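Peer 1: structure here, sequence nowhere to be found:
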């Protein structure tokens, strides 16, 4: 049932805020405290459900068509509103390709006839929820973990860094560990998981991650790494379908997420992203950033994540090469006013309610005249 506030916002043509992520898309009206809808960034393509950003050379539907179809679903299936003569705020990834930004401008300003459009980087947008304009923002999403400091309201893009270590990496680890250690009861008969040749979808792997897994405390993880004896947590039965039950051992539940904190061959992890970024920051800004760390993203909502992350930071700060180069004794984390998976969207909601929105937007008339999408890095036209 549509609420009174939703109806009022729709009737008054409130600003629409959209955050198109790799896995999920969040959208709603500016001034709202949470998105009105969070949907998978997927469409029905060739009779199958496909990610909008999944490359498929055999498909008859181009990437442009897929993105256009997603926008149609947002407005005509979920929101049931007309985009025409509305202002749009797009919360975008720091590394969104220029072609995608131009494509979104074409879709909203030409096809859907929005009155204006503005792009805001997700890291900058997240700082609007803090009531301050300087912070170190770490986004632990689906495909990547991205970090960028924001100083006095200016994203320091030169210090942007990322690692392909996030939610998708956990899914792959769960599938790998299930093949190694799990068993299955199928039609009353028990057998090893790898004997069944079951390949779990991303939706099932995410459901297992959310329902069954958690992040182990630092001390237990250290014991596990050193291969010492450890009393594992209890196993759990996961009903896969009507006649199949997957028996998930405690070792998978507790240590599938360790992939987030493991260092790669270059010695990098999502924890070293924080320390390396502080090393690259100006000396007079380092302590201020360390005192205002904001962690966002759906993967950061895993039970035990922030506690473990802080413990890892305090451990590595006393190790080489950081102990002699960073004079930081502690780290402080902000607790944002909402769930971590939509904090960037919430910042866009706040931004969309400001009086300065109109001055920073690309108007339809101006875009039809010159076809230019300003570059937010420099403030100059592309």
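Peer 2: That came in fine, so what should we check first? Keep in mind it's a predicted model, so treat the numbers as computed, not measured.
Peer 1: every contact and neighbour count from this point should use C-alpha atoms.
Peer 2: OK.
Peer 1: so which helix or strand takes in residue 313?
Peer 2: Element membership of residue 313, judged by DSSP states H and E, is helix 305-316.
Peer 1: right, and the helix or strand after that helix?
Peer 2: Stepping forward along the backbone from helix 305-316, the first helix or strand reached (DSSP H and E) is helix 343-352.
Peer 1: what helices and strands are in contact with that next one?
Peer 2: Contacts defined by 3 or more C-alpha pairs under 8 Å, 6 or more residues apart in numbering; DSSP states H and E place helix 343-352 against strand 16-20, strand 24-29, strand 87-92, helix 122-127.
Peer 1: ok, 6 Å please
Peer 2: Other helices and strands packing on helix 343-352, by 3 or more C-alpha pairs under 6 Å, 6 or more residues apart in numbering; DSSP states H and E, are helix 122-127.
Peer 1: follow-up on the earlier one: what comes up buried for the helix holding residue 313?
Peer 2: Applying a neighbour-count criterion of 16 or more other C-alpha atoms under 10 Å, the buried positions in helix 305-316 are 305, 308, 309, 310, 311, 312, 313, 314.
Peer 1: from the chain's centroid, how far away is that helix?
Peer 2: For helix 305-316, the separation from the chain centroid amounts to 20 Å (computed by C-alpha atoms, centre = their mean, to the nearest Å).
Peer 1: equivalent analysis for stretch 274-281, please.
Peer 2: 21 Å.
Peer 1: next: stretch 350-364.
Peer 2: 24 Å.
Peer 1: ditto for stretch 367-382
Peer 2: Put simply, stretch 367-382 sits 26 Å off its chain's centre (C-alpha atoms, centre = their mean).
Peer 1: show me where the stretch 51-200 of the chain has its strands.
Peer 2: Assignment of strands within the stretch 51-200 of the chain using DSSP state E, counting those that start in this stretch yields the ranges 87-92, 116-121, 135-140, 145-151, 154-155, 161-163, 183-186, 189-192.
Peer 1: neighbouring contacts of the last one?
Peer 2: Strand 189-192 is contacted by residues 183, 184 when judged by C-alpha atoms under 6 Å, 6 or more residues apart in numbering.
Peer 1: now do the buried residues in that strand.
Peer 2: Buried residues in strand 189-192, counted by 16+ other C-alpha under 10 Å: residue 192.
Peer 1: any idea how far that strand is from the chain center?
Peer 2: Here the centre of mass of C-alpha atoms in strand 189-192, compared against the chain's by C-alpha atoms, centre = their mean, lies 37 Å away.
Peer 1: the structure to be compared is supplied as follows:
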């Protein structure tokens, strides 16, 4: 069967989670953490073998290539055996470890989606700030390692727009939660720290309307607001318990006060959105403020949309008031509306599913023949087609 007659594979690989599935479906088949557990004993053995003992070195390398797990299976093997360590191939939305990323794709295709990559076109997502060289690496791995017949690489924000949503990117709050816990003296196992932070974030975190009031609430009734997290150290098997206190609201707070997490970031998310809308043509701004739609798992904190709407509304109202006072005119109030929706956590993947279902999709893909003729540079850009909108 012609690969263009089969559904395309859609993979949205994010810093925290990856969504895997086939075009035409309304939701991904799998949503798994973007992590890989590798067997360090084989890697160490491969490095320690002398060049003369090439066969032992080769065998150790082969075993290291075979003995790894991804997603929740990676976490499970990390906890049940001291032989594995976790690796995260994507940091802040960009691939930083291509060998680990290739392993992640291998397991995603063969063990999860259980398909032959030579029989399906592929749609991969990419960060808006990724380099052209990064896309070349994507194309090289897909065409050389997996021998895919066609590949389309799309910017995540474009896919969200094709699903009808505006895509909001942010800092990595899992890392913030981990650092907050460690700074308070909680002894997190290093190999398990980010996974613990991820699970704590999903289970206990919420967005506060007033950070000072939240501190007072926790201080006045610690038994009500402080939660406990119990687990077992992966390598020693020793049980431990950590307290989850201020981190419950301080983790999400980095969206609104990023300077508390890193001195490299000072602009809160509401201000970033306002700057973006203000850079648009003046006759479109009111419509944009009225239709801010959330996308991404980190926007699903309880009351996140309310805090964002209130903070953004305050910025807009202050500008309107200043304009009225300065120019002695009567500018009408601007409506600000932040919309939540059921598929908010996987809007990018859904946009990819919609795009790859379009007849134009296969015409716009880079093919294996194109790659063999022109090289990986063809993957630096992908043609935008009508089906994306």
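Peer 2: Ah, there it is. What you see is a predicted model; the values in this text were computed from it and never measured.
Peer 1: map residue 138 of the first structure across to the second structure for me.
Peer 2: In the second structure, the position corresponding to residue 138 of the first structure is occupied by residue 168, as judged by TM-score structural alignment.
Peer 1: likewise for residue 36 of the first structure?
Peer 2: Across the two structures, residue 36 of the first structure finds its equivalent in residue 29 of the second structure, going by TM-score structural alignment.
Peer 1: and that match, how far from residue 9 of the second structure?
Peer 2: Relative to residue 9 of the second structure, residue 29 of the second structure is positioned 11 Å away (criterion: C-alpha to C-alpha, to the nearest Å).
Peer 1: and those two? Which one has more around it.
Peer 2: Regarding residue 29 of the second structure and residue 9, a neighbour count based on other C-alpha atoms under 10 Å identifies residue 9 as having more, with 24 against 14.
Peer 1: show me what contacts the more buried one?
Peer 2: With C-alpha under 6 Å, 6+ apart, residue 9 of the second structure has these contacts: 21, 22, 122.
Peer 1: what about 7 Å?
Peer 2: Shown in contact with residue 9 of the second structure (C-alpha atoms under 7 Å, 6 or more residues apart in numbering): 21, 22, 23, 120, 121, 122, 123.
Peer 1: longest helix of the first structure?
Peer 2: The helix that spans the most residues within the first structure, counting by DSSP state H, is helix 167-181.
Peer 1: which residues does the equivalent of residue 334 of the second structure over in the first structure contact?
Peer 2: Under the alignment (TM-score structural alignment), residue 334 of the second structure pairs with residue 329 in the first structure. Contacts of residue 329 of the first structure were listed using C-alpha under 7 Å, 6+ apart, and none were found.
Peer 1: distance of residue 329 of the first structure relative to residue 305 of the first structure?
Peer 2: Looking at residue 329 of the first structure against residue 305 of the first structure, where the rule is C-alpha to C-alpha, the gap reads 21 Å.
Peer 1: repeat that for residue 106 of the first structure.
Peer 2: Using C-alpha to C-alpha, residue 106 of the first structure is found at 39 Å from residue 305 of the first structure.
Peer 1: again, but for residue 250 of the first structure
Peer 2: 18 Å.
Peer 1: tell me, how many neighbours does residue 376 of the first structure end up with?
Peer 2: The tally of other residues near residue 376 of the first structure (other C-alpha under 10 Å) stands at 16.
Peer 1: ok so it is a helix residue?
Peer 2: No. Read with DSSP: H, G, I helix; E, B strand; the rest coil, residue 376 of the first structure is coil and lies in no helix.
Peer 1: residue contacts, the equivalent of residue 355 of the first structure over in the second structure?
Peer 2: Counting by TM-score structural alignment, residue 355 of the first structure corresponds to residue 359 in the second structure. The neighbours of residue 359 of the second structure, taking C-alpha under 7 Å, 6+ apart as the test, come to nothing; the list is empty.
Peer 1: circling back: just give the nearest non-adjacent residue to the match of residue 138 of the first structure, would you?
Peer 2: If you skip the residues right next to it in sequence, residue 168 of the second structure has residue 295 as its closest partner in space, 6.1 Å away by C-alpha to C-alpha, 6 or more residues apart in numbering.
Peer 1: now swap in residue 45 of the second structure and tell me
Peer 2: Taking C-alpha to C-alpha, 6+ apart as the measure, residue 45 of the second structure lies nearest to residue 60, with 6.2 Å between them; neighbours along the chain are not counted.
Peer 1: now do the closest residue to residue 9 of the first structure other than its chain neighbours against residue 352 of the first structure, distance only.
Peer 2: Spatial nearest neighbour of residue 9 of the first structure, chain neighbours left out: residue 29 (7.0 Å); criterion: C-alpha to C-alpha, 6+ apart. Using C-alpha to C-alpha, one obtains 8 Å as the distance from residue 29 of the first structure to residue 352 of the first structure.
Peer 1: got it, and residue 337 of the first structure?
Peer 2: Between residue 337 of the first structure and residue 352 of the first structure the computed distance is 17 Å (C-alpha to C-alpha).
Peer 1: how deep is residue 146 of the first structure tucked in, by neighbour count?
Peer 2: 25.
Peer 1: try residue 96 of the first structure
Peer 2: Applying the criterion other C-alpha under 10 Å, we find 10 residues in the vicinity of residue 96 of the first structure.
Peer 1: which one in the second structure is aligned with it?
Peer 2: Applying TM-score structural alignment, one finds that residue 96 of the first structure aligns to residue 130 in the second structure.
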